[in-house]
Each structure stands twice: as structure tokens, then as C-alpha cells.
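Trainee: Next input, structure requested:
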Amino acid sequence: MTLAVLSGVGVLAFAGFVYSGVYDVGADNAHTRPVLSLLQTMRERSIASRAEKLTLPPLHDPARIRQGAGNYNAMCTGCHLAPGVAETELSKGLYPTPPNLTREQVDPREAFWAIKHGIKASGMPAWGKSMKDDYIWNMVAFLQQLPSLDAAKYHEMVEKSGGHSHGGGESGAGHHHGGEPMEHDDADHADEAQEHSEHTEPASPSTVPEHGKPGHHH
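Mentor: Reported below is the predicted structural model:
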């Protein structure tokens, strides 16, 4: 058979596999090793090739690090955890499992790119749609310090951060500022939205959102 015929057969076989529905896309069932390896390599190379072009700002500025702590606490702990938090409902349910950023030292350029642009089909949002670059760099600066923080130091830094603030576009929905578990009924979401609109200054978070305390029902 000619190369063209073989190629056509291969395309038809692949199309048949896709349309058969035989491949399980459920998040509670891991990819096969070949698929996982392909996706990991593609993701890593895609991010690295774009991130290497970025210019790093000063990341050791205490004010930058402190401001990044508040946004991390409000926006990231549900998936990427915090000192003293082993896992959450989100981190357990997502696949691929989000990296535990309290234990991993991340490349600052790659972290910035991933935070700004997100990652397809991973649950990682493109925060650049609501955050200005400087605020993203603040979070990256904080991430460089995060693995070295214990729970007490983390909470102290969050308390001094100024809370969830990144230059406009902040939303009360999905973010938490007070350290108590979020309720999941419509009345509470309405109250949260009203409270958020009545304050011109972001509320200061006091602790990491925890899951499983009384009041958190399914």
C-alpha cells in the first residue's frame, strides 16, 4: 500500500476511536500512560517556550510579596493549598491534580505565564482576564516564599496583605475573605455580593478557607 493509503487508514482508525466514545474522559479515571506523557510534554514545552521570553521584575520586594499573599489566599488555596491545609474538595476532585504550591518551588516566568493565561482542560483559569500583570507578578513573588512558610507565618503575611485586591474586576463569587468555610446556598451568595459591593476597600483575609466545618453541606 502507498503512504497515502496508509495515512488515510490511520486517520479513519483514529476518527473511529474518537467517535466510539471508548476513551474515558472522567476526571476520576487517570489518562493512559501514553496520553498522559503526551499531554504533560506538550504542556511543559508550550509554557516553557513562551515563558522564557518574559522579563522578571524585582521579586524580593517585601511589599510585592505581601500584596501577593492576599490574592493567593483568596484565589488559589482551594486548588493549590496553603501551609496547614492538606487537601480540599477541589484539590481532591480535579484531574490532573493541581500542584501543591506549599511544597514546590516554581519557575517564576512559567508561573506568571500559567497564572495569566491559564491551562486548557486542567481547571486552571486565565486570571489575566481580570488581573493586571503587576498583580500577577506580586503573586509570583509570594509563590517564591510560600514553600518556606509555616501556617503561623502564612496567616501573619495574609493578615498584613490588604486582602483580595488586584486593580479591579474582583468578584465575591468563588472568593473568600474571612477565613470561615463558604456556604453554598443562594441567600449567602446574594449577601456576599451585596457586602462586596458596599466596601471600597478589600476585606482582609484572616485564615485559609477550610472545608468540612459545620455549615458546609452537600
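Trainee: only C-alpha atoms for contact and neighbour calcs from this point on.
Mentor: Noted.
Trainee: Now Leu56: closest residue in space that isn't a chain neighbour?
Mentor: Closest residue to Leu56 apart from its sequence neighbours, by C-alpha to C-alpha, 6 or more residues apart in numbering: Arg109 at 7.0 Å.
Trainee: which SSE is that neighbour in?
Mentor: Under DSSP states H and E, the secondary-structure element containing Arg109 is helix 108-117.
Trainee: Could you do Thr207 as well?
Mentor: Using DSSP H and E, no helix or strand contains Thr207.
Trainee: What number of residues are in the vicinity of it?
Mentor: For Thr207, the neighbour count with other C-alpha atoms under 10 Å is 21.
Trainee: gap between it and Tyr154?
Mentor: Shown here: Thr207 relative to Tyr154, a distance of 9 Å by C-alpha to C-alpha, to the nearest Å.
Trainee: swap in Ser148?
Mentor: Counting by C-alpha to C-alpha, the separation of Ser148 from Tyr154 is 9 Å.
Trainee: higher neighbour count, the two?
Mentor: In terms of neighbours (other C-alpha under 10 Å), Tyr154 is the more surrounded of Ser148 and Tyr154; the figures are 20 against 14.
Trainee: Just give the nearest non-adjacent residue to the more buried one, would you?
Mentor: If the residues on either side of it in the chain are set aside, Tyr154 comes closest to Pro83, at 6.8 Å by C-alpha to C-alpha, 6+ apart.
Trainee: what about that neighbour, neighbour count?
Mentor: 21.
Trainee: Doesn't it lie inside a helix?
Mentor: No - the assignment for Pro83 by DSSP: H, G, I helix; E, B strand; the rest coil gives coil, which leaves it out of any helix.
Trainee: quick one: contacts for it?
Mentor: Contact criterion C-alpha atoms under 8 Å, 6 or more residues apart in numbering gives Thr102, Leu149, Asp150, Ala151, Tyr154 as the residues in contact with Pro83.
Trainee: so which helix or strand takes in Gln158?
Mentor: Quick fix: residue 158 reads Val, not Gln. helix 151-159.
Trainee: to compare against the first, here's another:
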Amino acid sequence: MKAFLILTVLLIGGFSLFIYSGIYNVAASEPHLDAVEWIMETTRDRSVRRHADKAPGPPEREEANFREGFRHYDEMCVICHSAPGIEQSEISKGQNPEPPDLGEEVLKWSREELFWIVKNGLKMTGMPAFGLSHSDREIGDIVGFITRLPDISPQEYAGLREEMGRENSVGHSH
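Mentor: Alright, predicted model coming up:
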């Protein structure tokens, strides 16, 4: 028992020394250590799955309003997450962790988990909590749109922008 107590005090002391020393580089221009990245990703994934299971999911609707979801995505999300045929923005290139390509990322999460992420945001990632400014219905529309991103071609995305009068509102087309 005494050895456990000594080990605990040494670990806490070492961890405190590490934190207060400022030795860990927090610059967004430098990648995290592999261990730190693993801790952050594992914590994020487990937390989202746990909390999304307990939270109310997207509102029951026959189908999300695809065009409204597109409008919200194009106004708020494309700046960080890009879109088919849209070059990664300068803001996105400077973030650490780098915002994921949602055309790939949506395949890893359930609709309920995506709803929870969009509504609540993710600490230390730059992902805001849109539940503070958007209704569940609007968030459901965004989720409905992003779940279809893997199947949207650059030409289709450009067509949606043109249709909505948003030809080159954010980012650059290829």
C-alpha cells in the first residue's frame, strides 16, 4: 500500500511538473505526440458514442430537407470541412487537429452520433456547438445533407451552389 501511495505521488508530481514546465509545444503548426493524439481521439470517440446513446436523436421526419441542410453546410461548415470540388480553406489548413473530410468521416458515425456532434460540438477541435444557435430540425437537415456527402460529385455540389445563388461564397472551386 505504501509503495502504491509513493508511486501515485510521484506520477502526480511528474505530471504536474510536465504541465507547469511548458515543455509540451501547443502550437497548432506542430503535430501532437502520437500518445496525445491517441488519447484525444479515443476520448472523443468514446464520449460521443456514450452521450449520443443517451441523448435524443434527430427529430423524426420522413426525410431531412436536403436543400436547407446544404444551405447551412455551405454557409457554416465548408470553411473547415471543405466539400466536393472545393479546395481546403486557409483556415482549415491551419487547424490542429485538422478538420476531417466529412465525405469520409460520416461513414464512421451513426446518424444519432452525427446529430449529437453537430448539436454539441467537440472541445479542443474547433467544432462549435450548433445547438446553441440552431433548432433540432435545422441540425437534422444538416445531418441529412452530410450523410449524403459521400455520393455528391464536385459537379453536383457546384450545381447546388449555383441553384442557391452561392457560386463561390466560400473557398475556391477546382
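Trainee: Would you pull the TM-score for this pair?
Mentor: Comparing the chains after superposition, counting by TM-score structural alignment, normalised by the length of the second structure, produces a TM-score of 0.87; 169 aligned residues with a C-alpha RMSD of 2.2 Å.
Trainee: In the second structure, what sits opposite the residue nearest to Leu56 of the first structure in the alignment?
Mentor: Matched by TM-score structural alignment, Arg109 of the first structure corresponds to Glu112 in the second structure.
Trainee: what's the helix holding Val158 of the first structure packed up against?
Mentor: Identification of packing neighbours for helix 151-159 of the first structure by 3 or more C-alpha pairs under 8 Å, 6 or more residues apart in numbering; DSSP states H and E yields helix 62-75.
Trainee: Mean distance between the helix or strand that the helix it packs on is followed by and the second structure after superposition?
Mentor: Toward the C-terminus, helix 62-75 of the first structure is succeeded by helix 77-80 as the next helix or strand (DSSP H and E). Taken against the second structure, helix 77-80 of the first structure registers an average deviation of 0.5 Å after superposition, with mean C-alpha distance after the TM-score superposition for the first structure.
Trainee: Just want to check the distance between the residue lying farthest from the centre of the first structure and Trp137 of the first structure.
Mentor: Computed with C-alpha atoms, centre = their mean, the residue of the first structure farthest from its C-alpha average is Met1, at 49.2 Å. Per C-alpha to C-alpha, Met1 of the first structure is found 56 Å from Trp137 of the first structure.
Trainee: ok, now Pro62 of the first structure?
Mentor: The gap separating Pro62 of the first structure from Trp137 of the first structure is 13 Å, by C-alpha to C-alpha.
Trainee: Name the residues of stretch 94-108 of the second structure that are buried.
Mentor: Within stretch 94-108 of the second structure, the residues that qualify as buried are Asn96, Pro97, Glu98, Pro99, Asp101, Leu102, Gly103, Val106, counting by 16 or more other C-alpha atoms under 10 Å.
Trainee: Point to the residue nearest the middle of the second structure.
Mentor: Nearest to the mean C-alpha position of the second structure, by C-alpha atoms, centre = their mean, lies Met127 at 5.0 Å.
Trainee: which position in the first structure aligns with that one?
Mentor: With TM-score structural alignment as the criterion, the equivalent of Met127 of the second structure in the first structure is Met124.
Trainee: What residues does its match make contact with?
Mentor: Residues in contact with Met124 of the first structure (C-alpha under 8 Å, 6+ apart) are Ala114, Ile115, Gly118.
Trainee: Asp74 of the second structure too?
Mentor: By C-alpha under 8 Å, 6+ apart, the contact set of Asp74 of the second structure is Val170.
Trainee: before we move on, what about Tyr157 of the second structure?
Mentor: If you count contacts by C-alpha under 8 Å, 6+ apart, then Tyr157 of the second structure has Ala83, Pro84, Gly85 around it.
Trainee: so the match of Arg109 of the first structure touches Arg50, yeah?
Mentor: No - proximity of Glu112 of the second structure to Arg50 does not meet the contact threshold set by C-alpha atoms under 8 Å, at 11.1 Å.
Trainee: circling back: okay, the buried residues of stretch 94-108 of the second structure in TSV with distance to Trp38 of the second structure and secondary structure next?
Mentor: Output for these, formatted as TSV (distance: C-alpha to C-alpha, whole Å; DSSP: H, G, I helix; E, B strand; the rest coil):
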residue	distance to Trp38 of the second structure	secondary structure
Asn96	14	coil
Pro97	12	coil
Glu98	14	coil
Pro99	16	coil
Asp101	19	coil
Leu102	20	helix
Gly103	22	helix
Val106	20	helix
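Trainee: Nearest to Ile23 of the second structure, out of the residues you listed: which one, please.
Mentor: Sorting those by how near they are to Ile23 of the second structure, with C-alpha to C-alpha, puts Asn96 at the top with 18.1 Å.
Trainee: What's the match for the closest one in the first structure?
Mentor: In the superposition onto the first structure, Asn96 of the second structure corresponds to Tyr95 when matched by TM-score structural alignment.
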